[in-house]
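Asks: here is the input, now give the coordinates:
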Amino acid sequence: MATNKASIANVYYNDQLAGTLQKDGRIYTFIYDDAYRIADGRPISITMPLRAEPYKSDILFPVFTNMLSEGANKKMQCRMLKIDENDYFRLLLATTRQDSIGPITVKETL
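Replies: Alright, predicted model coming up:
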């Protein structure tokens, strides 16, 4: 089920708000939270160093794509959650809210 409505999620690094991730149509945007950046927090990825300017891409940033399951596990998750296998953003929101491997969690804002 595709939608043109923008979706926004908070990205946490070790339970500290690091920034926001947004999908608007086919464009993904990540921007670091000012307080996190000014406090000299850790970058969420070596390819996304701390900066005030937003990161924009027409694909989901690799740091988030790498958090997703692959193969049979992905198929099973998508079937159970009723999410299209190509909808990486919805799958990210559904599976990385807690207990993710590594310091990053992603939680949809309401």
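Asks: hey, let's count contacts and neighbours off CA atoms from now on
Replies: OK.
Asks: SS state for the most centrally placed residue in the chain?
Replies: Centroid-nearest residue in the chain: residue 64, 5.0 Å away (criterion: Cα atoms, centre = their mean). Using DSSP: H, G, I helix; E, B strand; the rest coil, the structure places residue 64 in helix.
Asks: surely it touches residue 93?
Replies: No: between residue 64 and residue 93 there is no contact under Cα atoms under 8 Å: 10.1 Å.
Asks: buried ones in the strand ranked longest in the chain?
Replies: Ranked by residue count, the top strand of the chain under DSSP state E comes out as strand 16-24. Neighbour counts over strand 16-24 (16 or more other Cα atoms under 10 Å) mark 17-23 as buried.
Asks: show me where the protein has its helices.
Replies: Secondary structure of the chain (DSSP state H): helices at 34-38, 62-65, 71-81, 88-95.
Asks: and this one, so I can compare the two:
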Amino acid sequence: MKQAEVYVGKSLAGVLAEDDMGYEFRYDSEYLQSDKAEAVSLTMPLREKPYRDKVLFPFFDGLIPEGWLLDIAEQSWKISARDRFSLLLACCKDCIGNISVIPLEGKEVENV
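Replies: From the prediction side, this is the model:
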């Protein structure tokens, strides 16, 4: 299972995971209780119930670079253009905007 922490600004907003069944994004319970909590996307409003889908959520897929920058990422890290989650983990640690996707390596996250 591949997993990543998703930050809004400097606050941990939730965990994004990929497994054999597809994708899941779950907001962090402490983040949901914060007065400063804001949704990572208009298409993924704040809620306790996790988001699940068989394809990578469009908001996260949209963070992946395109064109020549995608070509460089694919060649540098030897990642297939079809492996969207791996591209997200490799390229989106410091995206434009206030969202960061930080890979979780070797850690299991509860309830994902």
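Asks: in structure 1, what sits opposite residue 79 of structure 2 in the alignment?
Replies: In structure 1, the residue paired with residue 79 of structure 2 is residue 83, using TM-score structural alignment.
Asks: if I look at its match, how far off is residue 25 of structure 1?
Replies: 17 Å (Cα to Cα, to the nearest Å).
Asks: if we can go back for a sec, would JSON lines of the helices of structure 1 with distance to residue 104 of structure 1 be doable?
Replies: Output for those, formatted as JSON lines (distance: least, Cα to Cα, whole Å):
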{"stretch": "helix 34-38", "distance to residue 104 of structure 1": "14"}
{"stretch": "helix 62-65", "distance to residue 104 of structure 1": "9"}
{"stretch": "helix 71-81", "distance to residue 104 of structure 1": "19"}
{"stretch": "helix 88-95", "distance to residue 104 of structure 1": "11"}
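Asks: and of those, who's closest to residue 10 of structure 1?
Replies: Residue 10 of structure 1 lies closest to helix 88-95 among these, at 9.8 Å (Cα to Cα).
Asks: if I read this right, residue 54 of structure 1 contacts residue 30, doesn't it?
Replies: Yes: Residue 54 of structure 1 lies in contact with residue 30 (Cα under 8 Å); the separation is 5.7 Å.
Asks: between the two, which is the more surrounded one?
Replies: Neighbour count, other Cα atoms under 10 Å: between residue 54 of structure 1 and residue 30, residue 30 has more, with 22 against 15.
Asks: aligned partner of that one in structure 2?
Replies: Alignment note: residue 30 of structure 1 maps to residue 25 in structure 2; criterion TM-score structural alignment.
Asks: setting aside sequence neighbours, what's the nearest residue to its match?
Replies: Spatial nearest neighbour of residue 25 of structure 2, chain neighbours left out: residue 16 (4.4 Å); criterion: Cα to Cα, 6 or more residues apart in numbering.
Asks: check contacts around the residue nearest to the centre of structure 1.
Replies: Residue 64 of structure 1 makes contacts with residue 92, as judged by Cα atoms under 8 Å, 6 or more residues apart in numbering.
Asks: against residue 82 of structure 2, how distant is the residue mapped onto it from structure 2?
Replies: In structure 2, the residue matched to residue 64 of structure 1 (TM-score structural alignment) is residue 60. Taking Cα to Cα as the measure, residue 60 of structure 2 falls 14 Å from residue 82 of structure 2.
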